[in-house]
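Visitor: Structure of the sequence below:
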Amino acid sequence: MFTTRPEILGTFGVVTSTHYLATAAGMAMLERGGNAFDACVATAFVLQVVEPHLVGPAGEVPGVFYSAKTGKIQVLCGQGVAPAAATIAHFRALGLDLIPGNGLLPAVVPGAFDAWMLMLRDHGTMRLRDVLEPAIFHAESGHALMPRISNTIAGLKDFFETHWPSTAEIYLPGGQVPAARKLFRNPRLAQTWRRVLAQAEAVGGDRDRQIQAARDAFYRGFVADAIDRYSRQAEVMDASGRPHRGILTGDDLARWSASYEDPVTLDYGGGEHRYTVAKAGAWSQGPVFLQTLALLKHADLAAEGPNSAAFVHRLTEAMKLAFADREAYYGDPDFVDVPLAQLLSEAYNGPRRALIGERASLDLSPGTVPGYEAQRARVMDTLNRLSRVTEIGAAGNEPTLAEMRAAGTVKRGDTTHVDVIDRWGNMVSCTPSGGWFQSSPVIPELGFGLTTRAQMFWLEEGLPGTLAPGKRPRTTLTPTLALRDGRPYMVFGTPGGDQQEQWQLLLFLRHVHHGLNLQEAIDMPMSHTLHFPSSFYPRDRKPGHLALEESFGREVIDGLRARGHAIEEVPAWSVGRLTAASLDEDGIMHAAATPRLMQAYAAGR
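Guide: All right, here's what the predicted structure looks like:
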């Protein structure tokens, strides 16, 4: 089969990410004797510099990983929580029905930095300086700015200059839009990392003490102080059309730390092999992937071509059911009782499976779990009142700015991804996101802005996603690890908000059922649906929607339209930013990255 590039094969180590400079930094850690965890952390910090429209230092990250030393698969939770002052009453007093998608109000505790420090301390081998130096270099000395970033800045120039001058100071140097493929620097961010590093190394040569000092500098030191000051004092425009101050405080940061937890898993048969897929819990959308597999359990997917209308239809309809259950039941398990065992069971999915017919469903239909009938009714009432039904082609679905929406243009935030496997068999999959420069203004002393993940909460009582202080928003971020015949085998993921599970399922099922290698599966035409409510402000949904890359071909597209799908044809090579890596039993490693947007790359040897 034709592919845009070779699937990388190696035996020493592989790194794949959504930007080639970040992949190179991760590979450099492996070459210097570091392990997969060192490489992942270094890759992630570079992504914050070279993809600032997709991730920032004050964002969040979930990870799922296998440690060869412990023999365990764990989830890394770097999803920060809502501030202590984040109450429904506070937002209602501001006259809001939904939490804005940008500005300072939707900020939660930045989770990524502590998560990276926790991973580095517990599973890495290198020093903080080693993993920070590549990011500091690219922030200080500069990097070639991607065209997509330049275009995003150009679309927001007036908004930044009028409403977010601290962002304009960095991203409009000299009052001009920085040119694509020309040198761009963020020296203020480099200064922040140098200051963190200096405070870390001031405690002496002990590696663990240095990492703890860095955590203290961020969550209880000068970084937290700057965040607290700016949040209290600045009043900035947001998507509500009015300026607001933030509610995140230094005390919120000081009280929080990243953590580990067990993954949620599902066993799945695929031809001659048995797979076990591991995901983060119901504070993410990860179980949607698992439930979709459960709904497809008895389908003969191997008999349906990987590009066929029958394959895309069956997968889309199964995902509609799983995403409907996401809306009705998912939330932070520390606050709500999520019936995951039932949602993933054959007893529940058997009747649900029977709902998949030959025609596209236009309904949002969560299943009914005994004991949760009242909750389901409240969720459906809220969605009917507050989620906005839009037509295909209408603006929406990702975080947007009110002024941009009024002008008819959309500048979307998004996400990044990293997968690493090393020669010892460690595997890491992480999906860093949040803190985009177009979602929250730059904090002047730091060179970066805050995450806006609180927009995923509802300001309605009695829902699994109801806002509460100290609660994790139900994130869309969802890295994946799969075992094959009981052995850790594959790590993969993608940016894309609500589309993350959808594109990952296409990759996984094509690889498992149709025998495509990782690069072949990634290069095939991609699809997704916006049938269910978006996780992002203003919570749009498009019943029956199905986006298809035109490379599916006329016969498949027309076949899906004939089944009742509301088709949105999109250009070839425009959907999905998948990366993946795997390890065979004989020690051969595989790695691949999407050619879409022409910046994701895999490397290895």
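Visitor: For the rest of this, base every contact and every neighbour count on C-alpha atoms.
Guide: Noted.
Visitor: Spell out the secondary structure type for the residue sitting nearest the centre point of the chain.
Guide: What sits nearest the mean C-alpha location of the chain, by C-alpha atoms, centre = their mean, is L477, with 3.3 Å. Assigned by DSSP: H, G, I helix; E, B strand; the rest coil, the conformation of L477 is coil.
Visitor: So it sits against S429, correct?
Guide: No: applying C-alpha atoms under 8 Å, one finds L477 not in contact with S429, separated by 11.3 Å.
Visitor: okay, and the common contacts of these two?
Guide: Shared contacts of L477 and S429 (C-alpha atoms under 8 Å, 6 or more residues apart in numbering): none.
Visitor: Secondary structure element holding L266?
Guide: strand 264-270 (DSSP states H and E).
Visitor: er, I153 actually
Guide: helix 147-163.
Visitor: again with L293
Guide: helix 286-295.
Visitor: so what does the next helix or strand after that helix touch, helix or strand wise?
Guide: Later in the chain than helix 286-295, the nearest helix or strand by DSSP H and E is helix 309-329. If you count contacts as 3 or more C-alpha pairs under 8 Å, 6 or more residues apart in numbering; DSSP states H and E, helix 309-329 packs onto helix 286-295, helix 373-386, helix 554-562.
Visitor: run this one through as well so I can compare:
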Amino acid sequence: MAIDGFTTRPELAGTFGMVASTHYLATAAGMATLERGGNAFDAAVAAAFTLHVVEPHLNGPAGDAPIILATAADPVPRVLCGQGPAPAAATIERFEELGLELIPGTGQLPAVVPGAMGAWLTLLRDHGTLPLRDVIEFAIGYAEHGHPLVPGVARTIATVAGHFRTHWSDSAAQWLPGGEAPVAGRMFALPKLAETYRRLLSEAEAAGPDREAQLEAAYQAWYTGFVAEAIDAHAAREVFDESGRAHRGLLAGADLAAWRPAYEPTVSLDWHGVTVHKAGPWSQGPALLIQLGMLEALGELPPHGSAERIHRVAEVAKLAFADREAYFGDSPEAFAAMPDLLDPAYLKARAALVGDSASAQLRPGSPGGREPRLPGFLSSPAALAASGSVADAMTNVEKPEPNGATRGDTCHIDVVDRWGNVVSATPSGGWLQSNPTIPELGFCLGTRGQMFWLEPGLPNSLAPGKRPRTTLSPSMITDGAGGVTAFGTPGGDQQDQWQLLFLLNHIADGLDLQTSIDAPAWHSSAFPQSFTPRTRAPLDVVVEERFPREVFDALRERGHLPVQSGPWSLGRLSAVSRDPRTGVLRAGANPRGMQGYAAGR
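Guide: Okay, the predicted model is just below:
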């Protein structure tokens, strides 16, 4: 399938600054921050706080925020981990006492330490230049005075309105004003969240005029002060969840007080003249690197848009994500496995498993001679889904079951400034639909703990103080001349499949940022979802219907079960880049979802 050069919008180019995100108001807030003299980190924080207000079905201040950053002074990318760990009371034994085989995806039990706010305050303190007031005022304004509600938020609230009325009255009070679901396009305010942010700002500024002292005071107010106290009281309440029963939470104020976000090195791979940087095995990020290494071992790519390319990429994804299931997690064993998983000889041997026909097997390898072990649940009938049932993990919330089970998604932010600072962040969690609203604060806890396994001895087995193996996966690429590109997408397990397509389009095929984003997309559903109910569809490959019919037919001939998705339905990528040789900055954003935008000059 040839690329004809048409794009839904231009690739932006300039020399001052670029911001791209999944919501145009967040992009505008970030760009306004650059215009007033802030740097890329100030702009990213302003965009992030705004996303808490305008995409509350996709992220919130008590969610998660893994960040990859590079500074003008130190261009080596590194990770700031805004993924909070499991509470001290969260043990496998506790869930066994409750009679649960999987951690519910809603309610109190899957809550982990809220990492997003801590990460953003830390990024602003360490690398920003502006005071908290200058970057949080956009979010306060939209929460206090209202903002035009995008359709995705309205759909989500309407979908879970019955559940709120029946079980979560505090959520109903905030999200169903007058008892009715809000209408897309109309103004919608979050006054309690505005009050929380105003109090946070007040406590920060009470620390005096020093910017860093203010930000530390804000951090303490969140993690040991009034926010932590309200979270502690909220988590002690019994809440109905998707298990069909009510449970108290395991998270406590002491868990918040004991945690700080930390910097760590990226995991990286050299590929096609660039270095691709990802977060460590507590994320799914290294799966992107494994896919790239296997594709490199297989030689020249089949033509762009062909069934042959879709087949090869889908089969490589199956192998990479099988290794994710066997070896990734926040454990010493997972970190020790990384060099062997990325060893060229191992990747070549794995690539040799790609045949002419689709495989339905979940086949982890043996890096460094390790014996692979998959969760026992994956061999049960409950782990298999009907074809087409896990087709799209983008922006729509599925119709909830009687037990209130729903699915949420994610946001993304990329920023680059004229000095050479760059950031890629994938905030998520704290979804309005997955945990009851805390009435004093106006936001919800995250439910990332559902990604842990309750089987002992796995890299991603639940343990107190351990980070869940998240799907959140920001990306950065660098070249030997100082060039840098930051990119990412929402999409749960699909993030590192859709980002792979972007890299193949942009680096291997030489397409610009916007053309690479706009190109038709696909993904495999063959490996287990990271979210409850943890199912997989072994032969499904989901393909946007812009591909011609002969592509679908050829995939069937190879044994795939192609699932036709909407023409613009898979992924919400955004990207920014900087070429230090010319000083030119570039940006692109996805039309899918009809919310994302890039801005710059």
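Visitor: What is the burial count for R373 of structure 2?
Guide: As a burial measure, R373 of structure 2 scores 16 neighbours (other C-alpha atoms under 10 Å).
Visitor: And Y263 of structure 2, by the same measure?
Guide: For Y263 of structure 2, using other C-alpha under 10 Å, the count is 14.
Visitor: can you confirm it is in a strand?
Guide: Yes: assessed with three-state DSSP, Y263 of structure 2 lies in a strand.
Visitor: Give me the aligned partner of it over in structure 1.
Guide: By TM-score structural alignment, Y263 of structure 2 lines up with Y260 in structure 1.
Visitor: same question, L176 of structure 2
Guide: Using TM-score structural alignment, L176 of structure 2 pairs with L172 in structure 1.
Visitor: cool, L513 of structure 2 as well?
Guide: Match for L513 of structure 2 (TM-score structural alignment): L518.
Visitor: same deal with A345 of structure 2?
Guide: Going residue by residue (TM-score structural alignment), A345 of structure 2 aligns to A347.
Visitor: And the aligned residue in structure 2 for F137 of structure 1, which helix or strand is it part of?
Guide: By TM-score structural alignment, F137 of structure 1 lines up with G141 in structure 2. Assessed by DSSP H and E, G141 of structure 2 sits inside helix 132-145.
Visitor: Give me the mean deviation of that helix from structure 1.
Guide: Here helix 132-145 of structure 2, set against structure 1 after superposition, deviates by a mean of 0.5 Å using mean C-alpha distance after the TM-score superposition for structure 1.
Visitor: residues of that helix that come out buried?
Guide: For helix 132-145 of structure 2, a neighbour-count test (16 or more other C-alpha atoms under 10 Å) marks 132-133, 135-144 as buried.
Visitor: With distance to R9 of structure 2 as new columns, can those be given to me in a markdown table?
Guide: Shown next, in a markdown table, are the buried residues of helix 132-145 of structure 2 (distance: C-alpha to C-alpha, whole Å):
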| residue | distance to R9 of structure 2 |
| --- | --- |
| L132 | 33 |
| R133 | 33 |
| V135 | 28 |
| I136 | 29 |
| E137 | 29 |
| F138 | 26 |
| A139 | 27 |
| I140 | 30 |
| G141 | 29 |
| Y142 | 27 |
| A143 | 29 |
| E144 | 32 |
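Visitor: so which of these would you say is closest to A508 of structure 2?
Guide: A508 of structure 2 lies nearest to V135 out of these, by C-alpha to C-alpha, at 37.6 Å.
Visitor: Next up, the contacts around that closest one.
Guide: Applying C-alpha under 8 Å, 6+ apart, the residues contacting V135 of structure 2 are 33, 42-43, 45-46, 49.
Visitor: can we see that at 6 Å?
Guide: A46 (C-alpha atoms under 6 Å, 6 or more residues apart in numbering).
Visitor: re the thing from before, how about the residue nearest to the centre of structure 1, what's its partner in structure 2?
Guide: In structure 2, L477 of structure 1 lands on L472 (TM-score structural alignment).
Visitor: next one: R314 of structure 1
Guide: Checking TM-score structural alignment: R314 of structure 1 goes with R312.
Visitor: Neighbours of that match, how many?
Guide: Counted with other C-alpha under 10 Å, R312 of structure 2 comes out at 20.
Visitor: Check the gap between the closest residue in space to it that isn't next to it in sequence and A317 of structure 2 for me.
Guide: Distances taken as C-alpha to C-alpha, 6 or more residues apart in numbering put V354 closest to R312 of structure 2, at 7.2 Å, once the chain neighbours are dropped. Distance, V354 of structure 2 to A317 of structure 2, using C-alpha to C-alpha, to the nearest Å: 10 Å.
Visitor: Neighbour count for these two, which is higher?
Guide: Shown here are V354 of structure 2 and A317; by other C-alpha under 10 Å, A317 has more neighbours (27 against 20).
Visitor: how near is N396 of structure 2 to V45 of structure 2?
Guide: On the measure of C-alpha to C-alpha, N396 of structure 2 and V45 of structure 2 end up 26 Å apart.
Visitor: Which residue comes closest to whatever residue of structure 1 lines up with R556 of structure 2 once chain neighbours are left out?
Guide: Aligned counterpart of R556 of structure 2 in structure 1: R561 (TM-score structural alignment). Spatially, and ignoring its direct neighbours in sequence, R561 of structure 1 is nearest to I567 (6.2 Å; C-alpha to C-alpha, 6+ apart).
Visitor: Check which helix or strand that neighbour maps to.
Guide: Using DSSP H and E, I567 of structure 1 sits within strand 566-570.
Visitor: which residues in the stretch 51-200 of structure 2 form helices?
Guide: 92-97, 116-127, 132-145, 151-166, 169-175, 191-205 (DSSP state H, counting those that start in this stretch).
Visitor: any idea of the angle the last one forms with helix 132-145?
Guide: Angle of helix 191-205 of structure 2 versus helix 132-145, following axes from the mean of the first three to the mean of the last three C-alpha atoms, to 10 degrees, is 160 degrees.
Visitor: The next helix-or-strand element following helix 191-205 of structure 2 vs structure 1, mean deviation?
Guide: Later in the chain than helix 191-205 of structure 2, the nearest helix or strand by DSSP H and E is helix 211-223. Superposing on structure 1 and averaging over aligned pairs (mean C-alpha distance after the TM-score superposition for structure 1), helix 211-223 of structure 2 comes out at 0.3 Å.
Visitor: Residue range in structure 1 corresponding to helix 211-223 of structure 2, please.
Guide: Using TM-score structural alignment, helix 211-223 of structure 2 pairs with 207-219 in structure 1.
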